[in-house]
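Trainee: what's the 3D shape of this:
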Amino acid sequence: MHNRRMLVFCGNAHPALARAICDYLDLPLGNAAVKEFPDGELDVKIYDDVRGADTFVVQPTCHPVNKSLMELLLLMDCLKRASADRITAVLPYYGYARKDRKDEGRVPITAKLVANLLTTAGANRCLALDLHASQIQGFFDIPVDHLSASAVLARSFLDPKLPDLVVVSPDVGSVKLALPFAERLGADLAVVEKRRISPDQTEPGFLIGTVENKNVLMIDDIIATGGSVCAAAKLLRQHGARSVQVAATHPVLCGPAIARLSAAPIDRLVVTDTIPLQEAAKNLPVTVVSVAGLLGEAIKRIHYNESVSSLFH
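Mentor: Predicted structure coming up:
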């Protein structure tokens, strides 16, 4: 154990989550201000003495993505120049994570660029939750603690536990995310095979597994436009699913997502508070569970140099 002070700061992306994390840690939220000039430029001022402190900046890089990212970079640069001993970037949601490889010629690998920017701005460590591609950890040359919200989400389906439950992955790539749910809930696993019909559009192909007369729990990390999860829900109903519930870590919910989810045969949606839930989405049959305790416990263990590995699953 050491005598470094722990200080937690945040930008404007999700102060409610940062305050909830501080409540868990029994700490006041650090005193920082982020303001915007008339021309759109941002400015940051930290009012606490951070010299020699162990600092954590909680900032999901969600909508408005570029502004949220820039706020995070400026906050960390400010801490670095004020002689903070260590700076941990806490990213409940990592924007640009879906751009993790070159899938065609002459395109950037933006997830790698963001990792470089975070390190250059001053991050000594990164704490992330359900990265869209877990290999993004390898884009960093600093330690990355990658947590999963599966335990937090699964609790919503344990009490009461649904009978005849089947956990479904909406595509092959999400099987690794869905499998821990199936194991926790003692349920079978099924997979929807997804066909890509254009660079930005997919449709469900066929179902691997049986859902007839079953209660289905579909698992995904991100619901963005909602196209994949809504189309998969229709396919599952066509195959005789008794009910369809969806659990997702990051409720991005952009573009037509809310309209699609409203029209889809989905009985219940459970998401976390990694991203603030839009007001319009609150008319959906949605339950929000908090990851503040999970992130707060990870921050505490990092501060005291304790193992975080038991929180990974």
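Trainee: can we go C-alpha only for contacts and neighbour counts from here?
Mentor: OK.
Trainee: ranges for the strands of the stretch 201-313 of the chain?
Mentor: For the stretch 201-313 of the chain, the strands defined by DSSP state E, counting those that start in this stretch cover 201-208, 215-222, 243-250, 268-272, 286-289.
Trainee: switch those over to TSV; also include distance to residue 13.
Mentor: Compiled in TSV, those are given as follows (distance: least, Cα to Cα, whole Å):
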stretch	distance to residue 13
strand 201-208	28
strand 215-222	17
strand 243-250	14
strand 268-272	15
strand 286-289	17
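Trainee: right, and those - which one's nearest residue 44?
Mentor: Between residue 44 and the strands of the stretch 201-313 of the chain, the tightest spacing by Cα to Cα is seen for strand 243-250, at 26.9 Å.
Trainee: name the residues that touch stretch 201-218?
Mentor: The set of residues external to stretch 201-218 that reach it, using Cα atoms under 8 Å, 6 or more residues apart in numbering, is 162-170, 178, 189-197, 227-228, 231-232, 235-236, 239-247.
Trainee: make it 6 Å
Mentor: Outside stretch 201-218, the residues that touch it by Cα atoms under 6 Å, 6 or more residues apart in numbering are 164-169, 190-196, 232, 239-246.
Trainee: on that earlier part again, of the strands of the stretch 201-313 of the chain, which is nearest residue 26?
Mentor: strand 286-289 (20.1 Å).
Trainee: which elements pack onto that closest one?
Mentor: strand 268-272 (3 or more Cα pairs under 6 Å, 6 or more residues apart in numbering; DSSP states H and E).
Trainee: could I get the buried residue list for the strand it packs on?
Mentor: Under the neighbour-count criterion of 16 or more other Cα atoms under 10 Å, strand 268-272 has 269-272 buried.
Trainee: the longest helix along the chain: which residues count as buried?
Mentor: Counting residues, the longest helix found in the chain (DSSP state H) is helix 65-81. Buried residues in helix 65-81, defined by neighbour count with 16+ other Cα under 10 Å: 67-80.
Trainee: can you list contacts of it?
Mentor: Helix 65-81 is touched from outside by 13, 61, 121-122, with contacts defined as Cα under 6 Å, 6+ apart.
Trainee: would you do the same for the sequence below? I want to compare the two.
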Amino acid sequence: MPAMNEPKLIAGNANRTLANAIARRMSMHRGMSVSLVDARVERFNDQEIFVEVYENVRGEDMFIIQPTSNPANDNLMELLIIADALRRSSAARITAVIPYFGYARQDRRTKARTPISAKLVANLLTEAGIERVLTLDLHATQIQGFFDIPVDNLYAAPVFALDVEHNFRGRLQDVTIVSPDVGGVARARELAKRIGCALAIVDKRREKPGEVAEMTVIGDVKGKTCIIVDDICDTAGTLCKAAEVLIENGATEVHSYITHGVLSGPAVERITKSVMKSLVITDSIEPTEAVKAAPNIRIVPTAPMFAQAILNIWSGTSVSSLFETDTLWPIYEGMYSR
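Mentor: Here you go, the predicted structure:
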């Protein structure tokens, strides 16, 4: 049975721009004004986080929009405290909309005496009163199994497919999708399948985290327009090196599509000076002024997809329908032509 009350949105400070965009998009879908719940999320002088909700949320279906990006710990605590405030205010259901799920790279024990931090975060979210999680391109899909509550993991691939088809129209036959490592082959293969392009792999060998010792291209990229696909770009060292190796192996140009633009440290400078013609990221993480100003970085919106997913969750209809490019195209109509 569809919910009787309207869905209500509340946001922390991690990505207010995306939260407002989702609210605007939902207003278009609903034919009525949807705005963020009036609340304050502030810090005391000692940096303790304080949350106060000014509107009645008793019996409401609440959606907290808060990526746990840099500063990851602060944004995670904001999410937990907002959830606690809503639970103690008798909200009927609390869904955490986490466009970028921090700590997802710590999903297993790679060495002795190390934590599985992604599982710890899952436990924290559940104990805070969150009853459902909506996220985008989890670094490892098995993280969904860390939760004992429903997790809806959306994919950027359908949106990226629309963008590639639009921007590379007429030359898709020359496009090759590239995975920057063996672990990301499934993600790259998915996009390659959607747009009907060839697939290649850059095999890398790390001596230690953050450094790449050697790279080898598996597949034919000579004379091709290469598109590197990955979920996270942090310092961009691996990405820029992979682009150089592809050019050295005969690629005519290199572009990259990355879901989460963490882009920390020297990343923006590296990308600006790299051989990549363009880097496309989503707005799952609030872009810095440096990212916005970079001439070869472009941002595609996720608000249309998240707004529709929230409405589907609220109404009890399928979220997996958003995994298909043909389903998303009407939502993004006006932005992309086919």
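Trainee: before we move on, the earlier item: residue 106 of structure 1: which of the contacts of helix 65-81 of structure 1 is nearest?
Mentor: Minimum distance to residue 106 of structure 1 across these is 24.7 Å, recorded for residue 61 (Cα to Cα).
Trainee: could the buried residues of helix 65-81 of structure 1 be laid out in JSON lines, adding distance to residue 137 of structure 1?
Mentor: Converted to JSON lines, the buried residues of helix 65-81 of structure 1 look like this (distance: Cα to Cα, whole Å):
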{"residue": "67", "distance to residue 137 of structure 1": "23"}
{"residue": "68", "distance to residue 137 of structure 1": "20"}
{"residue": "69", "distance to residue 137 of structure 1": "18"}
{"residue": "70", "distance to residue 137 of structure 1": "20"}
{"residue": "71", "distance to residue 137 of structure 1": "22"}
{"residue": "72", "distance to residue 137 of structure 1": "18"}
{"residue": "73", "distance to residue 137 of structure 1": "18"}
{"residue": "74", "distance to residue 137 of structure 1": "22"}
{"residue": "75", "distance to residue 137 of structure 1": "22"}
{"residue": "76", "distance to residue 137 of structure 1": "19"}
{"residue": "77", "distance to residue 137 of structure 1": "21"}
{"residue": "78", "distance to residue 137 of structure 1": "24"}
{"residue": "79", "distance to residue 137 of structure 1": "23"}
{"residue": "80", "distance to residue 137 of structure 1": "22"}
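Trainee: show residues contacting the helix or strand containing residue 42 of structure 2.
Mentor: Under the criterion of DSSP states H and E, residue 42 of structure 2 resides in strand 39-43. For strand 39-43 of structure 2, contacts defined as Cα under 6 Å, 6+ apart pick out 49-54.
Trainee: ok, now with 8 Å
Mentor: Residues outside strand 39-43 of structure 2 that contact it (Cα under 8 Å, 6+ apart) are 10, 12-13, 49-55, 78.
Trainee: what about the helices in structure 2?
Mentor: Counting by DSSP H, structure 2 has these helices, from start to end: 16-30, 72-88, 117-127, 157-167, 185-195, 237-248, 267-273, 289-293, 303-315, 325-331.
Trainee: gap between the last one and the chain center?
Mentor: On the basis of Cα atoms, centre = their mean, to the nearest Å, the separation between the geometric centre of helix 325-331 of structure 2 and that of its chain is 18 Å.
Trainee: buried set for it?
Mentor: 325, 328-329, 331.
Trainee: of the contacts of stretch 201-218 of structure 1, select the buried ones using a ChimeraX command.
Mentor: Of the contacts of stretch 201-218 of structure 1, the buried ones go into a single ChimeraX selection, burial set by 16+ other Cα under 10 Å:
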select :165,166,167,168,169,190,191,192,193,194,232,241,243,244,245,246
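Trainee: skipping adjacent residues, who's closest to whichever residue in structure 2 pairs up with residue 115 of structure 1 in space?
Mentor: Aligned by TM-score structural alignment, residue 115 of structure 1 pairs with residue 122 of structure 2. Here the nearest residue to residue 122 of structure 2 in space, its sequence neighbours aside, is residue 147; by Cα to Cα, 6 or more residues apart in numbering that works out to 5.7 Å.
Trainee: and the alignment partner in structure 1 of that neighbour, how many neighbours does it have?
Mentor: Matched to structure 1 by TM-score structural alignment, residue 147 of structure 2 sits across from residue 140. Burial measure for residue 140 of structure 1: 18 neighbouring residues, criterion other Cα atoms under 10 Å.
Trainee: what is the neighbour count of residue 159 of structure 1?
Mentor: Around residue 159 of structure 1 there are 8 residues (other Cα under 10 Å).
Trainee: what does it correspond to in structure 2?
Mentor: That one, residue 159 of structure 1, aligns with residue 166 by TM-score structural alignment.
Trainee: just want the most central residue of structure 1.
Mentor: residue 93 (3.8 Å; Cα atoms, centre = their mean).
Trainee: now for it: what does it line up with in structure 2?
Mentor: That one, residue 93 of structure 1, aligns with residue 100 by TM-score structural alignment.
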